[in-house]
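Trainee: I would like the atomic coordinates for the input below:
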Amino acid sequence: MKHLLIAIFSITLSLSASAAVCNQHLDKGTPNDSDQILCRDGYAAGYNYQNKVSNWVSYHITKESVNAFYKRSNSFRVDKDLPDAFRATSSDYSKTGYDRGHLAPSGTMDFSQVSMQESFLMSNMAPQLPGFNRGGWKGLEEKVREWANTYSELYVVSGPIWDGNETYIGNGVYIPNRFYKVILDPNYNDAIAFILPHRKISSSELPSFITTVDEVEEITQLDFFSELPDGVENEIEAQAWDMW
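Mentor: The predicted structure is shown next:
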């Protein structure tokens, strides 16, 4: 009985710690419940069982976290927290012409060994064309880190957009038609959003894809930053922060 109580207590502590980590990345609001919410050291994710890609990945970054550095892992791993039938695997991407594209970027998750390793879980990946993943998407990730250095802290949500005519790779991993990224500066209550077509994009093109958080919400049917006071949320989501 004593061992059982210790085991239950350990599980409770583990769940509490996991929830605390999740709250750090979701304290401005959870976009929606999705099929399963995954709590990681560097991000939280709302996973889509049908498409085998997360609907959203949310993370809180600071000037300190983006200036820390641990060696890149490059070890893609299946996410064992998901039911077997709904897991994406690294082999789903093999010889398809698509990159395993990070939703929460490894270059932003390198503030600890754990966060770096967890950024390579397949639940944090989406099929991305090489010219997209290594071009404009990477450029936007770098820009967000630059902004975190300037504005001290940011809340970021990234994810795929499916328009209904998508196909899949491997064992049912669906290819997004577009990708979005929304960024909130909590200190100045400003926000900016991007909707990028899934094609080869250069960093110089990124300003042409700036939009409002409201526009991303309308397309994705997600609700970002819902924990902000309604008046503040409505104001910042209706306009794009002039930060480029």
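Trainee: Please count neighbours and contacts with C-alpha atoms only from this point.
Mentor: Will do.
Trainee: list the contacts for the most centrally placed residue in the chain?
Mentor: Taking Cα atoms, centre = their mean as the criterion, Val57 is the residue nearest the geometric centre of the chain, at 2.5 Å. In this structure, Val57 makes contact with 43-46, 103-104, 124, 157-159, judged by Cα atoms under 8 Å, 6 or more residues apart in numbering.
Trainee: again, only using 6 Å
Mentor: Residues near Val57 by Cα atoms under 6 Å, 6 or more residues apart in numbering: 44-45, 157-158.
Trainee: tell me which residues of stretch 161-174 are tucked away?
Mentor: 161-162, 169, 172-174 (16 or more other Cα atoms under 10 Å).
Trainee: Sorry, wrong one. I was asking about stretch 79-94.
Mentor: Of the residues in stretch 79-94, those buried under the neighbour-count criterion (16+ other Cα under 10 Å) are 79, 82, 86-90, 92-93.
Trainee: I have a second one here; can you model it like the first so I can compare?
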Amino acid sequence: MVELLDDARRDGADPTELTYRNFSVRISKSRRAPFVSAVNIDGKLSNRDVNRTDVWRRDPRIPNQYQNLREGYGNQNQGFFSRGHMTRREDPNWGEDVKLLEQADADTFHVTNVAPQRQGFNAGIWLALEEYVLGNSDNENLKVCVLTGPVMRGEDPTYYNVQVPIEFWKIVAFVNGTNKQLTTIGYKRSQAKFLPRPAKAAFVFGDFQDTQVSIASIATDTGLNLDEYVAYDVFEGAGENFEVEVTSVADFYLTR
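Mentor: Take a look at the predicted model:
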């Protein structure tokens, strides 16, 4: 895990956490991509009209060698990849101060918040899930916490000298509008069908593109400590291997 440079550290703060406006990130040294990007969303103060920054840059608080600005990224028609936001650009854009809203949007365009994705992957349920959960949240607690990241496996394929994750995951935490209970759900999405297949490729594509999964299984896949989220998972107790194919956001289980 990448640690902050000495002059960027704060007393008592975790040296592996890159904090931005309303979200934070932890970076893998070997993959030059986030293990996890975590954002808090306040639906009542959300502003979706902030102008898109669209200027990609490195973060000066960590060494450049752990940040991939250009390698493997480019025109999809030529086989290259898009910079896929982990924390979506709209999600941290909430509040009443215009300058802070603009800062939040700009912060999401640090390369510390991206992983290689094919453009066709970055749509559908992946984009709609958070709005769906907000729509099913308790109106008095219209706040959502979202954790997002790639599943980094040793057998992930390599393109343009970059090892590209096949799967991505999300965990969403919210107060359920039906039972007023704190609730968490886990989700995985595969970009396997969008990937150009390397010659003599040995990796295996998953059965489903979109699945609701147990958070315990995400913890196993990522090595992250997610115990606090497991306790409120709608699939808690179902077993790590339990998963449900989803074809739209309406297929998600939001209660036990």
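Trainee: How many neighbouring residues does Pro207 of structure 1 have?
Mentor: By other Cα atoms under 10 Å, the residues close to Pro207 of structure 1 number 11.
Trainee: Now it. Nearest residue, chain neighbours left out?
Mentor: If the residues on either side of it in the chain are set aside, Pro207 of structure 1 comes closest to Trp244, at 7.2 Å by Cα to Cα, 6 or more residues apart in numbering.
Trainee: Just want to check the distance between that neighbour and Gln221 of structure 1.
Mentor: With the distance defined as Cα to Cα, to the nearest Å, Trp244 of structure 1 ends up 26 Å from Gln221 of structure 1.
Trainee: which one of these two has more residues nearby?
Mentor: A side-by-side neighbour count of Trp244 of structure 1 and Gln221, using other Cα under 10 Å, places Gln221 first with 12 against 9.
Trainee: what's the counterpart of the more buried one in structure 2?
Mentor: Superposed on structure 2 with TM-score structural alignment, Gln221 of structure 1 falls opposite Gly223.
Trainee: For its match, which residues are in contact?
Mentor: With contacts defined as Cα under 6 Å, 6+ apart, Gly223 of structure 2 is in contact with no residue.
Trainee: do the same with Tyr174 of structure 1
Mentor: The contact partners of Tyr174 of structure 1, by Cα under 6 Å, 6+ apart, come to 51, 167-168.
Trainee: Count the neighbours of the residue lying closest to Pro186 of structure 1 once chain neighbours are set aside for me.
Mentor: Distances taken as Cα to Cα, 6+ apart place Leu154 nearest to Pro186 of structure 1, at 6.7 Å, with adjacent residues excluded. Other residues near Leu154 of structure 1 number 22, with proximity taken as other Cα under 10 Å.
Trainee: Next: Phe9 of structure 1.
Mentor: Other residues near Phe9 of structure 1 number 12, with proximity taken as other Cα under 10 Å.
Trainee: Could you check how far it is from His3 of structure 1?
Mentor: When Cα to Cα is applied, the distance between Phe9 of structure 1 and His3 of structure 1 equals 10 Å.
Trainee: can you confirm Ser54 of structure 1 is in a helix?
Mentor: No: secondary structure of Ser54 of structure 1, determined by DSSP: H, G, I helix; E, B strand; the rest coil: strand, with no helix assignment.
Trainee: Map it onto structure 2.
Mentor: Aligned against structure 2 by TM-score structural alignment, Ser54 of structure 1 finds its counterpart in Pro34.
Trainee: who touches its match in this structure?
Mentor: 26-28.
Trainee: Let me know the closest of those residues to Gln103 of structure 2.
Mentor: Taking Cα to Cα as the measure, Gln103 of structure 2 sits nearest to Arg26 out of these, at 19.4 Å.
Trainee: any idea which element that closest one lies in?
Mentor: Using DSSP states H and E, Arg26 of structure 2 falls within strand 23-28.
Trainee: compared with structure 1, how much does that strand deviate?
Mentor: Relative to the matching residues in structure 1, strand 23-28 of structure 2 has an average distance of 0.6 Å after the fit, by mean Cα distance after the TM-score superposition for structure 1.
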